[in-house]
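Chemist: build me a model from this:
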Amino acid sequence: MTSIYEDREGVLWIGTVAGGIHKLDMRKRHFIHYQENPGSPNGLSSNNVRSIYEDQAGMLWIGTDAGLDRYDRDENLWYHYQNDPFDPQSLSHNFVRVIYQDRAGAIWIGTSGGLDRFDQETERFIHYINDPVDGNSLSHNVVMFIHEDREGMLWIGTKGGGLNRFDPKTGQFTRYQDDPGNSQSMGSNRLWAFHEDRAGIFWIGTANGLVGFDRETRKYTHYHADPNDPHSLSHNVIMSIYEDREGRLWVGTIDGLNKFEPESETFIRYTEKDGLPNNVIYGVLEDGQGRIWISTNKGISRYDPRTETFKNYDVTDGLQGNEFNGGSYYKSNSGEMFFGGINGLSAFYPELIVDNPHVPPVVLTSLTQGGENVQLYKSVDSLAGVTFEWPNNFFEFEFSALSYANPEKNQYAYKLEGFEEDWNYIGTKRYGRYTHLPGGTYTLRLIGSNNDGVWNKEGVSIKLTIVPPVWATWWFRGFITAVLLGAGFIAYRLRIRSIEAHRRELIELVEERTTELSRTNGLLEKEIDSRRLAEEALARKAALTAVASERNRLARDLHDSVTQSLYSLTLFTQAALELGETGKSEQIKHNLTRIADTAGQSLKEMRLLVYNLRPIALEDEGLVGALRHRLDSVEGRAGVQTRFMVKPEGAIELPTAVEEGLYRIAQEALNNAMQHAHAASVSVCIVVSPDGRRLELEVSDNGCGFDPEGVKDKGGLGLISITERVRDLGGKLSINSVPEQGTTIKVSLEVKPWPR
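Modeler: Next comes the predicted model:
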């Protein structure tokens, strides 16, 4: 050794006479690596470490796949215990999965061949194994975890036999196993991890999810992975369970880390996309600063809950390797952490693992085109600028962050300002390239970090000028632009001339068509006036016809009713006068009675004739008011009992034509009841549907009735008028009448939104 130098990162560089230069990173010495030392007893029995425990005396116990090791670190002495087929008091099996010391000081060993208790005085092992015919024996020989509860009972988890409660005083086992037909059972007999929380609840990691077990109530609570629920467990195979100082439960699975939220009984997942080096989580521990340390299949990760960031360590940082083992993690009373893997055991104090604060210089180390170095006439690391001419508008480059503590983990990024906005983060790669760059001036910026992610954000900058081809220069583009503008102007002028000519043609065509339309419009106006006059003449003729028809009807009704009654009055009066001369008082009295009856009937008929005209009440009060007025003024005065009902109550808004038609239909039905049925009572009912689009009118009486089939072809009794009016309204008519049992006439129609 000829020289020693410590750089700014604490790395020692050692020069030798014939052995070259050696580098020693002092920070890596904080990760202590215990491994097998072939040919020597001073080392592990095997590098495949499966369990770790430090006893009350400070002895380090290590379980491997080749036996049990006890290491006295004060004396640097190793003791090895292995299975001897010829010694029944030796270790039951060389695959040691768990080591535990109870409060009484007894050492318990869980192996793949049963449970052992180690007698430290005789250094012999007492075995507890499965007996198929004894239900109070250990349920399965592959022991995965051991835990002593607050009552001094040992809880033994197995890989295939479920959970066992062991009473050291009686030597009896009580089994807690899965019952496929009972949801209030373990859920799986393959158990991997265990934790008793502050409330005394057992948390058990199985091959089929997480189980919470309340011993007092014997209630099981199951949590499973649901691919459709991002707040469920990330996977059902549970490898580790840990409760931190805040009472938060951390669950490691073979597909991510989970933090349990007890209020909502949901999980927050952490995976590689969040910063973990690998999704297979073997062990979870917490250091004195509240940071979570996690062993995986790709190193160890440190998670800071305050910043929600991960810092990853691997074999290049001094770990035993990148792959660790399930169940092989432990934290001693002094805060020292142990993680076992396939290449030995790593031990460290978390507070000594600090980040490298050194900001590394960044330098350009290579600049090439097509793999050939660019002729620069100076050192590439001192380059400030360079010019490339088309068609050589491309280049490749390499650069480096000068941090030597662990250069394999240095990070890099670059961007070409003026060409792109975002940085290109390339991980541990140190190179990049650009091709087909357009002409212009750019700045190539290169930045890097050390192994702990401390970045040199200034980095190095190189000015790049790309000389474009002639056709891409500004003056060539200006010339082409001017030519195109000139050609465009000429084309524009020609186009304007064409448009002007076309516009003049259109003006002439419009004037011609306008004249023609004016002539046509005059003819149409004359035709419209002629049609209007014809329609007015037809309307007058129709009105005169209606008036004549109404006059004839009134004359017929007067002749058939009132005139006949008046004639009868004349005959009865003359007969009464003649009888008065003879002094026949009884016959005179009879004739006077006939005169009174005939006069009353005439009065009824006159009222009917008056109400056959459109009453003023229909104009003023609408259909409901007009019908009520009719019943009061005609039937009511004639001594006929009336009943009028509207559903729902209130005025009904109907088109004028509908009101007129319905009123005439009711009027005709009431006239029939008075004149022909000699009814003593009549009823009128109007029902409107809730949506206001359907209406029913019903008129019924208790008169003499008739046979509808007998009068269908004969007409009379106003039925023809009623039928025609219902047809005009587009409604449906039903007539129900039985001789001597009265008559009911019902009209149903859709009420269209016609204007009043």
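
Chemist: contacts, neighbours, all on C-alpha from now
Modeler: Fine.

Chemist: mind listing the strands for the stretch 551-700 of the chain?
Modeler: Per DSSP state E, counting those that start in this stretch, the stretch 551-700 of the chain carries strands over the ranges 641-647, 681-688, 694-701.

Chemist: so what secondary structure elements neighbour the shortest one?
Modeler: Which is strand 641-647. Helices and strands touching strand 641-647, by 3 or more Cα pairs under 8 Å, 6 or more residues apart in numbering; DSSP states H and E, are strand 681-688.

Chemist: contacting residues around the strand it packs on?
Modeler: Identification of contacts with strand 681-688 by Cα atoms under 8 Å, 6 or more residues apart in numbering yields 640-648, 670, 673, 694-703.

Chemist: let's see 6 Å
Modeler: Applying Cα atoms under 6 Å, 6 or more residues apart in numbering, the contact partners of strand 681-688 are 640-647, 694-701.

Chemist: out of the residues you listed, which are buried?
Modeler: Val640, Gln641, Thr642, Leu695, Glu696, Leu697, Glu698, Val699, Ser700, Asp701 (16 or more other Cα atoms under 10 Å).

Chemist: need the max-distance pair from these.
Modeler: Greatest spacing in the buried ones among the contacts of strand 681-688, by Cα to Cα: Val640 and Leu695 (26.3 Å).

Chemist: so Leu444, which of the three states?
Modeler: Following DSSP: H, G, I helix; E, B strand; the rest coil, we place Leu444 in the strand state.

Chemist: contacts only, for it.
Modeler: By Cα under 6 Å, 6+ apart, Leu444 lies in contact with Leu416, Ser461, Ile462.

Chemist: what would those residues look like in a markdown table with neighbour count and secondary structure?
Modeler: Listed next are these as a markdown table, based on neighbours: other Cα atoms under 10 Å; DSSP: H, G, I helix; E, B strand; the rest coil:
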| residue | neighbour count | secondary structure |
| --- | --- | --- |
| Leu416 | 20 | strand |
| Ser461 | 21 | strand |
| Ile462 | 17 | strand |
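
Chemist: this one as well, want them side by side:
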Amino acid sequence: MKTSRSLALGLTLLLATCSARAVDANTRISQYGHTVWRIQDGVFSGAPNAIAQTTDGYLWIGTQNGLVRFDGVRFVPWIPPKGKLLSSGIFALLAARDGGLWIGTSANLAHLQNGNLTNYMDGQGRINSIIQGHDGRIWITRSRVHDDKGPLCEVQDTSLRCYGVADGINSPYAGPLAEDSEGSLWFGSASLLTRWSAGSSTVFTPSASKSGEGLSGVQAIVAAPDGSIWSGRDRRGPGLGLQRLVHGVSTPLNPTLHGSALQVSALFLDRQDALWIGTEDQGIYRLRGNKVDRFSSVDGLSSDSVSGFYEDREGNMWVATTEGIDCFRNERVTTFSTRQGLSANLVDSVLAAGDGTIWIGNLGALEYLRGDRLSSIQSKDGLPGQRVTSLLEDHAGRLWVGLEDRLYVYEDGRFDPIRRSNNIAIGTVIAMTEDRETNVWAEVIGSPAKLLRIQGREVREELPAPGMPAATSLAADPKGGIWLGLVDGNLARYRQGRLETFSPGSAAGSQVREMLIRADGSVLGATSSGLIEWKDGRLRTLTNQNGLPCNSLYGLVADNNNALWLYAQCGLVRVADTELREWWNGAKASVKAETFDMFDGARPWSAAFQPHGSRSPDGRLWFANENVVQMIDPSHLETNSLPPPVHIEQIVADRKNYSPTDQVRLPALTRDLEIDYTALSFVVPGKVRFRYKLEGRDRDWQDPMTRRQAFYSDLPPGTYQFRIIACNNDGVWNEEGAILDFSIAPMWYQMAWFRIFCFAFVMLIGWILHRIRVWQVSMAIGVRFDERLAERTRMARELHDTFLQTIQGSKFVVDDGLEEPLNTEKMHRALRQVSGWLEQAITEGRAALNSLRSSTTLKNELGPALRQVAESGVVPEGMTISASVIGDAQELHPIVRDELYRIGHEAILNAKAHSHGSYLEIGLTYGHDLTLHVRDNGVGIDPSYAMSGREGHHGLQGMRERAARIQGRLTILSSAESGTDISVIVPGSVSFLHPGTGIFSRIRHLYRRAIRNHDPL
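Modeler: Here you go, the predicted model:
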């Protein structure tokens, strides 16, 4: 006897719970048909009542304590403009086709458009429903009114036109409101259902109705496209609960749904014409054709008390309950677990048979799925064991089942055992395959592990380890023999008694969990180190370096289009066949892979036994993950083709918020800038990706992935344009995106006029420096010209005063001697005189040539050079010469050194030749300045010569000119009693190449003099 259960296969939904109740963030509850995500946010201080999505993509939630805006990630409480307060309780919302949001509160109606809020009928009743008719008119229903204008009102410009008794409406209040295909309005009040059109009304009263107070009675109305009307009441009983009217006549419901047993609180008809039924205490029912699905708090719904539904632009169904907001969406990967009827969540293998049956190896049961009915074979039904291991369908359609440590063939409702010759248990079968000779091969774990060949339900051959290496997976080779995925990560081929082993290199050591043999003979293997492929004797490994999102693979199967599906650690991965072929041939270094992850319902893990993955004849792919079974249908994957609206929400500059208006002007010296943006896709908000670019700063698009803020620091003043684009969960990009223009003001020193001024000032300074340099160069050239001219003048004087005069005198003597050539005595006297004068000329010429040479050969030997001048040549008899150097000799400027030498040379020669003194003193002092003294005790200089020199002689004048050239001060003191004292003082800044100036130089000079004289300072 088999146990069977019916499954609602039509519902594949995701339930995302965003509630204010105390739940753990990101708690995941698995079940067949949908996956529940709870996201604690805590922004709902009151229960949500209504949901709407405006044309800009934002989702609005009306709660007991205000209005909340949601972008898929963040809940932002909406604050009314100052002076336009709304009542805190919001019970109805309508997103109009013009982009405006109509808000119904406990006291008034309001309209929000482009940030402007308009209030209607303030303090005149609670707004219960708001709809927009086919003709665009806005209708509302109200209750708790304090006037007799009527419960049904139409918005006309900035006022309301209400309809009451005079218009055929006898009820003082109205609740739910709907418009049918003919333009008639339907509304409920107490237990009455009213149809109203053009001043006439028809009331439909259930046979077993009892009027109540307030809004008890009709709670929800839906008008179907076929003209039928669905109504729901909050009371159970005959004629109550859920009803359907066709042409005003109540009609029977789906036999599996007992409408009279429901306390209906909300109704909604989605775009697939499925009816969603919210109840007071039983959660949600979904009626689609003849199928009924139910979701309650047991399935992860935030509460069993439902207050409203809303379907957004992407087809997500939002549910408001007393505890929060839930979101249903189509889920790509379907999960089968105990919630869908499995006997246990310990699934070790799954096999899709040729007849479409899905066999599931579970703990305590062999289960199978046919159509939408799940059946289970347990021990009470003849299952000869508890744990089902590996599964195999042979060429005849028979099912081979590994059960604990035995192997059976299931056929015609019986389990026939496969025995060994000695009748000993085969062992735990972990993998099986059938070769083209119809041999069934089974890998058995034990001590030792072994490979069995079974023919005719008898074990014909046993190949134990280590002769046959231990394997984790088996696959038949279409050319004969079998392939083994080994424990050590290698591939092996066993054919006609011969074993060949192939190593994948870097992937070695990672066991081959499952293999796939393709039609061209290539072998694919799923390992924990990537996908290995063997073809034509070559073995390569595809890893995350080649485009795989992750390396750890649990199973693999090909779909009807030969695309490869990998059950991987990071999700379910699809790789197109062309991508694999191009990678294998070397045309591409990496492959493009599409990943279906946890947001799509994938929960990959490694199953214990083969097969881990299987493909059914209808193209659906099935995977076992050691806990549950998962399924994906590649041919019916819905894609989200709607690009998400992109919005820039705010700018935060130095912790101050700015609204993203057309032109945001930020203050000067703005340092830290944050731009918050969002993209409104609610299918999988966690998969929404962004790219942004700040024109003027970013050269390329920045890829923040899912981050919803851009950060900049120290932007210079200027005008900027920020562009942001985004894609939805399926990679559909909104290339238009959003644009924000903003500017940063400059400080005064960052303004253009200041920069121009600085540029002009720098140019002026540069021009002045250039002119100074030109002047310096011209002065230096002039000085050099003056020096050359002075030197030529000096040489002319010296040649004229000495050498040329002597030559001229010699000529006169020769001429005089030639007048009497026969006068021998006169001729001899003239020749002797000429000889003496020529000797004098030679001496004077040599002196002139020496004056052209440098004064010294070494830079600091001015003193010794002057001493040498004094002691050389003819020293007058009785004259004593002394020379001294005071201070540390310093490096002199060559010009100063030469000129001072020549001045000293002239003074010394004059003293030796004309002073007739008994001593000559030469002193050279290195101090702050450079001083030269030449003293004698001779007869002195005639006062008439001291100032201008002797007529026809240029010695004293030349000394003055030389002193002036080096900025020296020449002093001549002379008297007949004391002799002559000639001194020259040259400033240190001119004399020395490295002068020491300032007070520290003077202190150093005094200190050295004191040390030298052994005197204190």
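
Chemist: ok so, going back, got TSV for the strands of the stretch 551-700 of structure 1, with distance to Asn236 of structure 1 too?
Modeler: Shown next, in TSV, are the strands of the stretch 551-700 of structure 1 (distance: least, Cα to Cα, whole Å):
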stretch	distance to Asn236 of structure 1
strand 641-647	68
strand 681-688	66
strand 694-701	65
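
Chemist: out of these, flag the one nearest Val380 of structure 1.
Modeler: So among the strands of the stretch 551-700 of structure 1, strand 694-701 is nearest, using Cα to Cα, at 95.4 Å.

Chemist: about what we covered before: and which of the contacts of Leu444 of structure 1 is nearest Tyr567 of structure 1?
Modeler: Leu416 (123.5 Å).

Chemist: identify the residue spatially nearest to the closest one, adjacent ones excluded.
Modeler: Spatial nearest neighbour of Leu416 of structure 1, chain neighbours left out: Leu444 (4.6 Å); criterion: Cα to Cα, 6 or more residues apart in numbering.

Chemist: what is the aligned counterpart of that neighbour in structure 2?
Modeler: Aligning on TM-score structural alignment places Leu444 of structure 1 opposite Phe722 in structure 2.

Chemist: same deal with Asp255 of structure 1?
Modeler: Using TM-score structural alignment, Asp255 of structure 1 pairs with Ser529 in structure 2.

Chemist: minimum distance to Arg27 of structure 1: which of the strands of the stretch 551-700 of structure 1 has it?
Modeler: strand 694-701 (93.7 Å).

Chemist: helices and strands around the closest one, which ones?
Modeler: strand 681-688, strand 743-750 (3 or more Cα pairs under 6 Å, 6 or more residues apart in numbering; DSSP states H and E).

Chemist: can I get the ones you listed in TSV with distance to Asn393 of structure 1 and mean neighbour count?
Modeler: Formatted as TSV, those follow (distance: least, Cα to Cα, whole Å; neighbours: other Cα atoms under 10 Å):
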stretch	distance to Asn393 of structure 1	mean neighbour count
strand 681-688	87	19
strand 743-750	83	20
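
Chemist: which among those is found nearest to Gly370 of structure 1?
Modeler: Among these, strand 743-750 sits nearest to Gly370 of structure 1 (Cα to Cα), with 88.2 Å.

Chemist: so where is that closest one in structure 2?
Modeler: Residues of structure 2 offer no counterpart to strand 743-750 of structure 1, counting by TM-score structural alignment.

Chemist: thinking again about what came up before, gap between the residue nearest to Leu416 of structure 1 and Thr428 of structure 1?
Modeler: To Thr428 of structure 1, Leu444 of structure 1 is 19 Å away according to Cα to Cα, to the nearest Å.

Chemist: could you do Pro438 of structure 1 as well?
Modeler: According to Cα to Cα, Pro438 of structure 1 stands 29 Å off from Thr428 of structure 1.

Chemist: would you map the strands across the stretch 101-250 of structure 1?
Modeler: Secondary structure of the stretch 101-250 of structure 1 (DSSP E, counting those that start in this stretch): strands located at 107-111, 114-119, 124-128, 143-148, 154-158, 163-167, 172-176, 191-196, 202-206, 209-214, 219-223, 238-243, 249-253.

Chemist: could you dump those strands into JSON lines and include mean neighbour count and distance to Thr582 of structure 1?
Modeler: Shown next, in JSON lines, are the strands of the stretch 101-250 of structure 1 (neighbours: other Cα atoms under 10 Å; distance: least, Cα to Cα, whole Å):
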{"stretch": "strand 107-111", "mean neighbour count": "25", "distance to Thr582 of structure 1": "148"}
{"stretch": "strand 114-119", "mean neighbour count": "21", "distance to Thr582 of structure 1": "148"}
{"stretch": "strand 124-128", "mean neighbour count": "18", "distance to Thr582 of structure 1": "149"}
{"stretch": "strand 143-148", "mean neighbour count": "24", "distance to Thr582 of structure 1": "142"}
{"stretch": "strand 154-158", "mean neighbour count": "25", "distance to Thr582 of structure 1": "139"}
{"stretch": "strand 163-167", "mean neighbour count": "22", "distance to Thr582 of structure 1": "136"}
{"stretch": "strand 172-176", "mean neighbour count": "18", "distance to Thr582 of structure 1": "132"}
{"stretch": "strand 191-196", "mean neighbour count": "24", "distance to Thr582 of structure 1": "135"}
{"stretch": "strand 202-206", "mean neighbour count": "23", "distance to Thr582 of structure 1": "131"}
{"stretch": "strand 209-214", "mean neighbour count": "21", "distance to Thr582 of structure 1": "127"}
{"stretch": "strand 219-223", "mean neighbour count": "17", "distance to Thr582 of structure 1": "122"}
{"stretch": "strand 238-243", "mean neighbour count": "25", "distance to Thr582 of structure 1": "134"}
{"stretch": "strand 249-253", "mean neighbour count": "26", "distance to Thr582 of structure 1": "131"}
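
Chemist: and of these, who's closest to Ser403 of structure 1?
Modeler: strand 249-253 (34.2 Å).

Chemist: pretty sure the match of Asp255 of structure 1 sits against Asn551.
Modeler: Yes - proximity of Ser529 of structure 2 to Asn551 meets the contact threshold set by Cα atoms under 6 Å, at 5.0 Å.

Chemist: and the alignment partner in structure 2 of Trp155 of structure 1, how far is that from Leu474 of structure 2?
Modeler: Residue pairing (TM-score structural alignment): Trp155 of structure 1 is matched to Trp441 of structure 2. According to Cα to Cα, Trp441 of structure 2 and Leu474 of structure 2 sit 8 Å apart.

Chemist: most remote residue from structure 1's center?
Modeler: Centroid-distance maximum for structure 1: Thr582 at 110.7 Å, with Cα atoms, centre = their mean.

Chemist: ok, back up a step: can you add distance to Glu659 of structure 1 and give the strands of the stretch 101-250 of structure 1 back as JSON lines?
Modeler: Output for those, formatted as JSON lines (distance: least, Cα to Cα, whole Å):
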{"stretch": "strand 107-111", "distance to Glu659 of structure 1": "100"}
{"stretch": "strand 114-119", "distance to Glu659 of structure 1": "101"}
{"stretch": "strand 124-128", "distance to Glu659 of structure 1": "104"}
{"stretch": "strand 143-148", "distance to Glu659 of structure 1": "94"}
{"stretch": "strand 154-158", "distance to Glu659 of structure 1": "91"}
{"stretch": "strand 163-167", "distance to Glu659 of structure 1": "89"}
{"stretch": "strand 172-176", "distance to Glu659 of structure 1": "87"}
{"stretch": "strand 191-196", "distance to Glu659 of structure 1": "87"}
{"stretch": "strand 202-206", "distance to Glu659 of structure 1": "83"}
{"stretch": "strand 209-214", "distance to Glu659 of structure 1": "78"}
{"stretch": "strand 219-223", "distance to Glu659 of structure 1": "73"}
{"stretch": "strand 238-243", "distance to Glu659 of structure 1": "83"}
{"stretch": "strand 249-253", "distance to Glu659 of structure 1": "81"}
